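>>> Just to be clear, the model below is a prediction. Sequence and coordinates:
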Amino acid sequence: MPTHALISFQAGETHKNLETCTKIWEWMTNEGFDRKSLIINLGGGVVGDMGGFCAATYKRGIRFINVPTTLLSQVDASVGGKLGIDFQGYKNHIGVFTEPETVVVSDVFLKTLAPEELRSGYAEVLKHGLIANSNYFQSLKIADWESQEWRTIIEKSVSIKRDVVEKDPKESGLRKILNYGHTIGHAFESFYLDGPKHLLHGEAIAAGMIAEAFLSHQKAGLSLEELQAIIDRLKTIFGLILVEEQEIDEIVALCKQDKKNVGSSVRFSLLRKIGACDYDIAVSSEEIKEAITSYRSLV
């Protein structure tokens, strides 16, 4: 076996920060890693994000391989070279674009996941259908969703994301559609991160997709019928989170830190219809508040 060293850290989004990165960089330094060293990131999206970020910034960048072990990391973080960490409560606020040497994906890892972790990844699968392929979205199970041909689903979702990323690797345009549900979803995730209503990424994004479906109906032409179809499907699989009225203003404020924004203008990716998404749609704070209020009314 080649000479190697192993480091592990506590699981979870709350540890995807500069403090953990500092420990990783210190470990790499103490172990004598040089520019020809190789990092293998074995784990979920947090491991791939942070391990890749540490590798991409150590000595101005060393090679790394990602081996994603969750459905979320396999269909989402495995493609596109986005690496980042959270900073002062803001999701993925510090990061870089750097592709790994390779990505090794195996559906065998899915057998190790708790049901809620598998469901979290399923939110991104549903998103891929919503933004790019209506037939794919309609084919995905609602009832008994856990029993699916996951290898086929992973391949289809990865192909959708890869097609978008290849056309726009640095997110200057088209790639922004992959953020559907994420402006409000990330705000939910950040707001509840350290509290009793802590959300997994997919749970937050599912809520964000419902709220942004309301915005899509208002701002991008999504029909009322398709709006209801999205609500029904996501509500059945993920349920709803209880957002208190007094929490809304702070959640709206978090949306203003989204990376797609231009100056003080909050920009959204919204659905024109199921399977077609537009981007760079300016939305006011009042409209965001109305969308979250509409989400609250479903509870």
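Thanks, I have it.
>>> Every contact and neighbour count from this point should use C-alpha atoms.
Will do.
>>> Wait, a helix at L42?
No - with DSSP: H, G, I helix; E, B strand; the rest coil as the criterion, L42 is assigned strand and is not in a helix.
>>> That one contacts D49, doesn't it?
No - contact between L42 and D49 fails when scored by Cα atoms under 8 Å: they sit 11.0 Å apart.
>>> next, the one to line up against it:
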Amino acid sequence: MQTIQAINHKILFNDNCYAFLNELLQVNTFSKIFVLVDENTSQYCLPNFLAQLATDVEIEIIELEAGEQFKNIETCAQVWQALIDLGGDRKSIVLNLGGGVITDIGGFIACTFKRGIEFINIPTTLLGMVDAAIGGKNGVDLGVLKNQIGIIREPKAVLVDTSFLDSLPASEMRSGLAEMLKHGLISDKTYWDKFKSLSSLNTEDLNELIHQSVQIKNTIVSEDLTENGIRKALNFGHTLGHAIESYCLENPEKPTLLHGHAVAIGMILESYISKEKGLLSNEEYYEIKYIISEYFDKVDFTKEDINQIIDLLIFDKKNEFGKVQFALLEGIGKIKINEYCDNDLIFKAFEDYK
């Protein structure tokens, strides 16, 4: 797959990843290499990854517990201390080997340690490959509130090795699929149409879909790195999706949802809102609802659940002057940003979802 040029770094795929990485490690004088993993990537991905490295620089492994609940400042403090204890300095480099939690928190840790050291993202989940590792967003949650603390700074590179997907459970693959569906809905109807017959696709087809998804996100980010305009399009499904994810994370009576599952629900809800605001046709809405529902199980929400989810919307990082802002569909393949929506319409969206 062809290398993609981001603003200040490259996104490389499969065999090209390790040739690039080994050359980088050879021509740069890094004092130490730190590989950040969680307990899952330590077991399933780290051995193969280390076998690809050709360097005399000392390598240290830092392992975190797996899960969104550990993407917080407390974990950062532990890793910062580990970096100091293991001799990390401003000439060190961090290799983030993992899913969205690892690349999000690893980038933030690198950006803030010693006022910033180099880092590379090596996503090991589908969600990480097509979304979390792409675009230069690094950060952590504040309690259950998603991505409240962070910084936008691009990595040295992003290395996408799709062989890591072989170790993923189906639920994690679906989580990444949600972001790929989103990229088609907001930017490319032809790309969206490819997901109508996903069961007939082979590995080569999947690699091509991943490459196209990365290209879509990178094109949008390259126009608006700091999210002052069109990058807000990438938040389609996330305004309600993040609130749903946070609510389920803190409510023991609700299933803990993977990010992609929550976003999938958010996309159905926000597609309904788009329809009700006259931006999306009935036919397009029902097509979106049907296809997403094919891949993601329905979750039941009571009236009290919905009230609490709406209360969480105010913490969405896109909000300005206390108003909740949505990115809504203006037909499949086109987006309209900075749209407002009242609570009654949100309730109607949940009723239709049920």
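Received the coordinates, thanks. These figures come from a predicted structure and were not determined experimentally.
>>> quick revisit: if you count surrounding residues, which of L42 and D49 of structure 1 has more?
D49 (25 against 16; other Cα atoms under 10 Å).
>>> What are the boundaries of the helices in structure 2?
15-27, 39-44, 46-52, 73-85, 100-112, 126-127, 170-187, 189-193, 203-223, 238-250, 259-276, 282-295, 303-312, 343-353 (DSSP state H).
>>> I'd like to know which of the ones you listed is closest to P155 of structure 2.
Among the helices of structure 2, the nearest to P155 of structure 2 by Cα to Cα is helix 100-112 (7.4 Å).
>>> Quick check: longest strand in structure 2 by residues?
strand 145-152 (DSSP state E).
>>> that older thread, may I see the helices of structure 2 arranged in a markdown table, with distance to G229 of structure 2 as well?
As requested, the helices of structure 2 are exported to a markdown table (distance: least, Cα to Cα, whole Å):
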| stretch | distance to G229 of structure 2 |
| --- | --- |
| helix 15-27 | 31 |
| helix 39-44 | 35 |
| helix 46-52 | 37 |
| helix 73-85 | 29 |
| helix 100-112 | 22 |
| helix 126-127 | 23 |
| helix 170-187 | 14 |
| helix 189-193 | 21 |
| helix 203-223 | 9 |
| helix 238-250 | 16 |
| helix 259-276 | 19 |
| helix 282-295 | 25 |
| helix 303-312 | 23 |
| helix 343-353 | 24 |
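>>> Where does stretch 92-99 of structure 2 end up in structure 1?
Using TM-score structural alignment, stretch 92-99 of structure 2 corresponds to residues 37-44 of structure 1.
>>> Tell me which residues are up against that stretch.
By Cα atoms under 8 Å, 6 or more residues apart in numbering, the surrounding residues in contact with stretch 37-44 of structure 1 are 47-48, 51-52, 55, 62-70, 72-73.
>>> at 10 Å what do you get?
4-6, 8, 11-12, 28, 33, 47-52, 54-56, 61-74, 77-78, 100-104, 109, 117 (Cα atoms under 10 Å, 6 or more residues apart in numbering).
>>> ok, now how distant is the aligned partner of A211 of structure 1 in structure 2 from T239 of structure 2?
In structure 2, A211 of structure 1 lines up with L269, judged by TM-score structural alignment. For L269 of structure 2, the distance to T239 of structure 2 equals 10 Å [Cα to Cα, to the nearest Å].
>>> Touching both of those two, which residues are there?
V263.
>>> Pick out the residue closest to the middle of structure 2.
A132 (2.8 Å; Cα atoms, centre = their mean).
>>> Looking for the alignment partner of that residue in structure 1.
Using TM-score structural alignment, A132 of structure 2 sits opposite A77 in structure 1.
>>> from memory its match sits against G48, does it?
Yes - here A77 of structure 1 reaches G48: they are 7.3 Å apart, a contact under Cα atoms under 10 Å.
>>> Next, show the common contact partners of those two.
In contact with both A77 of structure 1 and G48: 66, 68, 83, using Cα under 10 Å, 6+ apart.
>>> export these to a markdown table and tack on neighbour count?
Shown next, in a markdown table, are these (neighbours: other Cα atoms under 10 Å):
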| residue | neighbour count |
| --- | --- |
| N66 | 28 |
| P68 | 27 |
| L83 | 25 |
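>>> what residues are up against V262 of structure 1?
Neighbours of V262 of structure 1 in contact, by Cα under 10 Å, 6+ apart: 256, 280, 282.
>>> If I align to structure 2, which of the residues you listed are still contacts?
Using both residues aligned by TM-score structural alignment, their matches' Cα atoms under 10 Å, structure 2 keeps these contacts from the contacts of V262 of structure 1: 256, 280.
>>> are any of the contacts of V262 of structure 1 buried, and which?
256, 280 (16 or more other Cα atoms under 10 Å).
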